[in-house]
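S.K.: build me a model from this:
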Amino acid sequence: MPESFFIVSKEYLELAVDEVTAIAKMYDRFCKVKPISNLIIIQSKTPWEKIVGRATFVKIAGQIERKMSGVFLDEKNYNLLFRAKSFMCKAINLSQKTINIPEIERSLGSMVVTFCNAKVSLDDPDVTIYLIFTDAENFFGFATRFKPQERPKKLTKFHHELDWKLTRAMINLARLNDDEVVCDPFCGTGSTLLEAESMGIKSIGIDFDEKMCKISKDNLAENNFKSKVINQNYDYMLQIKDSFDGIVTDLPYGTASKISEPPQKLMQNFVSKMPKGKKFAIMCKKGLDSNLKIKLTKKYEIYRHKSLTRMILVK
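M.R.: The predicted structure is shown next:
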């Protein structure tokens, strides 16, 4: 079975590894996942491009060829290099060893030139060939040119709104499939709705603030997105529970919140009214997650500054 590699950011390492794993298992529940620090090796029938197209914190990804000579002896990969007009060799050292990266890249490049007519390009090559060194083992792989997805545009946004990277990661951690619908009961400026639609996932937003609903609708319209926005209190989700499959939201807090309920009470009320059997990823201020009567798959701490740490609760 094909193997792919993903090198993720160390900013939120545990979350980043779990996000890639969740996406891979969502598409192929029998896939095998092997994390090595911030390198993830996945054995699956799912192409690496499909996984990285949804992932948030992946920096480099591609196909694995474990044997160094295999890329030249395997007909499919040989043809890939033969058809390429340009290539680049890149060595990545994730080990504790001292490795002469420039020399390895030059030597590998010289070897590739003897097998194909492609020219070296450091800017935008057709194929990138990777050598990845770890303390456990080394990997040889390649990747064809991959164009990152364009970011959704926002006409209006606020400094306190949910970060788009964490929004996207939460959707993935909730394992929402392409044919499912996500609901954000505190949709605000529409971050969850925008990220979901950019990933091909339908979404529904709810917000009690009419002004925020208008901002969400305007932000959606700017991207030609069709998500539904409803001006209601968060408990309206119970009335439309059959219309969505999961909940992804950031609970309002502090001066940014116009909700009259105290944060702890809001959290408890919200959790008690969540429709049963729904997948979810909820962000809240640390401390509000205590004494909740819900079973979680995982929770993550997101440090903001010395007086604020947020939590992501996942099921």
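S.K.: switch to C-alpha atoms for all contacts and neighbour counts from now on
M.R.: Fine.
S.K.: all strands for the stretch 1-150 of the chain, in order.
M.R.: Secondary structure of the stretch 1-150 of the chain (DSSP state E, counting those that start in this stretch): strands located at 3-8, 32-36, 39-43, 58-65, 86-93, 119-120, 127-133, 138-144.
S.K.: how far out from the middle of the chain is the shortest one?
M.R.: Average the C-alpha atoms of strand 119-120, do the same for its chain, and the two points are 32 Å apart (Cα atoms, centre = their mean, to the nearest Å).
S.K.: so which elements touch it?
M.R.: Judged by 3 or more Cα pairs under 8 Å, 6 or more residues apart in numbering; DSSP states H and E, the packing partners of strand 119-120 are strand 86-93.
S.K.: can you pull the contacts of residue 208?
M.R.: Applying Cα atoms under 8 Å, 6 or more residues apart in numbering, one finds that residue 208 lies in contact with 186, 231-234.
S.K.: okay if I get those as a markdown table plus distance to residue 168 and secondary structure?
M.R.: What follows is the contacts of residue 208, written out as a markdown table (distance: Cα to Cα, whole Å; DSSP: H, G, I helix; E, B strand; the rest coil):
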| residue | distance to residue 168 | secondary structure |
| --- | --- | --- |
| 186 | 16 | coil |
| 231 | 23 | coil |
| 232 | 24 | coil |
| 233 | 24 | coil |
| 234 | 21 | helix |
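S.K.: filter those residues to the buried ones?
M.R.: Buried members of these, counted by 16 or more other Cα atoms under 10 Å: 186, 231-232, 234.
S.K.: how many neighbours does the nearest residue to residue 101 once chain neighbours are set aside have?
M.R.: Using Cα to Cα, 6 or more residues apart in numbering and skipping residues adjacent in sequence, the residue nearest residue 101 is residue 91, 5.9 Å away. By other Cα atoms under 10 Å, the residues close to residue 91 number 21.
S.K.: second chain to compare with the first, below:
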Amino acid sequence: MKRYYYVFRKDYIDLSINELKSLMEIYDSNGFIEKCYDEICIAKHRDDAVYRIMNRASFIKRSGRVISIDNISSPNLDYIDEIHEYGIKWIKIHKKTSRGIDQINNYSEKLVEKSHLPVDYRRGSYLELFFINDIVLIGIPIANRRKYEDKRIYTRSIALPIDLSRLLVNLTRVKEGEVLLDPFMGTGTILIEANLMGIRTIGVDIDYSLIEIARSNLNNYCLNNYMIIHGDSQIIKYNEVDGIATNPPYGRGSGLKLENIKQLYESFINNALESVRKNRYIVFVTSSNLEKLIDEVISKYGLKVIGKHYIYVHSSLTRVVYEVRNI
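M.R.: The predicted structure follows:
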């Protein structure tokens, strides 16, 4: 297996790493993360996996192939012949190190001298140098994450951002052609992102006005591989879905009292346990104010928390992303 590097969002590195792990689990279960340096991770996996990972990526910004890892203090530069085989036209330098500028300049000058490549922009392929503490990561860019136009006709202030919705889908490890359930569908953003990945979806909401909004949003993307149900997810039962990604009600926007929120999460977790296949994932977002309550409910029903990730929104709200497995 070859080595690839992935560059993440600086604000949510732990979520980005878990997104990479989840997508590798889908596209190459034998792949693994070799080493992480802040917002860059090096992974080993099959060659075709990098394109499939980046096609779905949300918090992963871009990827490339690792050519070499060198020492900043004693350069080897034994990769120069290889980079010329790729038709490299110039060198792009990223300074992500506590090392002094003199050492970075010394290394760069030696590489320029031996490779005869400039460090200013040229049209065509380029070599990336990441200076990270004592090492230099040398690589060739392969792919950036895909960007999708926001075609939603309607949304709400409490709706999840598109990138977070896409991330939740990826954390479920649901593959193309499998079925993902969103029992609190709202305006349908999670369904849209899953459908764009080739995943079949089921969306449920108790509010009929949101049903109409979600259907309009999905139709505006010309998507049709979904089922929408008007009903109460505290009551409706499902059969062997491959994963759940959702944003249950919480906070002031939900209009629910604490005792009602507790009952809602009890019903949600209990139904999820019965609905999701064994060893598959339930991923959801909630408020950190409900963390203790939700931990107790998850423990009560014997589910396994794989990860909890915190996203600061404003002084009154910090979101928690739960990754839970039905064991």
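S.K.: map the residue nearest to residue 101 of the first structure onto the second structure.
M.R.: Matched to the second structure by TM-score structural alignment, residue 91 of the first structure sits across from residue 93.
S.K.: ok so, going back, mind putting the contacts of residue 208 of the first structure into JSON lines with distance to residue 175 of the first structure?
M.R.: As requested, the contacts of residue 208 of the first structure are arranged in JSON lines below (distance: Cα to Cα, whole Å):
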{"residue": "186", "distance to residue 175 of the first structure": "20"}
{"residue": "231", "distance to residue 175 of the first structure": "27"}
{"residue": "232", "distance to residue 175 of the first structure": "26"}
{"residue": "233", "distance to residue 175 of the first structure": "26"}
{"residue": "234", "distance to residue 175 of the first structure": "22"}
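S.K.: ok, back up a step: export the buried ones among the contacts of residue 208 of the first structure to CSV and tack on distance to residue 18 of the first structure?
M.R.: Formatted as CSV, these follow (distance: Cα to Cα, whole Å):
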residue, distance to residue 18 of the first structure
186, 25
231, 34
232, 33
234, 28
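S.K.: show me which of the residues you listed is closest to residue 197 of the first structure.
M.R.: Residue 197 of the first structure lies nearest to residue 186 out of those, by Cα to Cα, at 16.8 Å.
S.K.: now for the closest one: what does it line up with in the second structure?
M.R.: Matched to the second structure by TM-score structural alignment, residue 186 of the first structure sits across from residue 184.
S.K.: so what's that match up against?
M.R.: Contacts of residue 184 of the second structure (Cα under 8 Å, 6+ apart): 203-205, 233, 246-249.
S.K.: of those residues, which stay in contact in the first structure?
M.R.: With both residues aligned by TM-score structural alignment, their matches' Cα atoms under 8 Å, the contacts of the contacts of residue 184 of the second structure that the first structure also has are 203-205, 233, 246-249.
S.K.: how close does residue 255 of the second structure get to residue 261 of the second structure?
M.R.: 10 Å (Cα to Cα, to the nearest Å).
S.K.: between those two, which one's more packed in?
M.R.: Using other Cα under 10 Å as the criterion, residue 255 of the second structure and residue 261 rank with residue 261 on top: 19 against 11.
S.K.: state the distance from the residue nearest to residue 101 of the first structure to residue 71 of the first structure.
M.R.: Distance of residue 91 of the first structure to residue 71 of the first structure, computed by Cα to Cα: 16 Å.
S.K.: just residue 119 of the first structure next, same as before
M.R.: 17 Å.
S.K.: next: residue 49 of the first structure.
M.R.: According to Cα to Cα, residue 49 of the first structure stands 19 Å off from residue 71 of the first structure.
S.K.: so which of those two has more stuff around it?
M.R.: Taking other Cα under 10 Å, residue 49 of the first structure and residue 71 do not tie; residue 71 has more neighbours (22 against 17).
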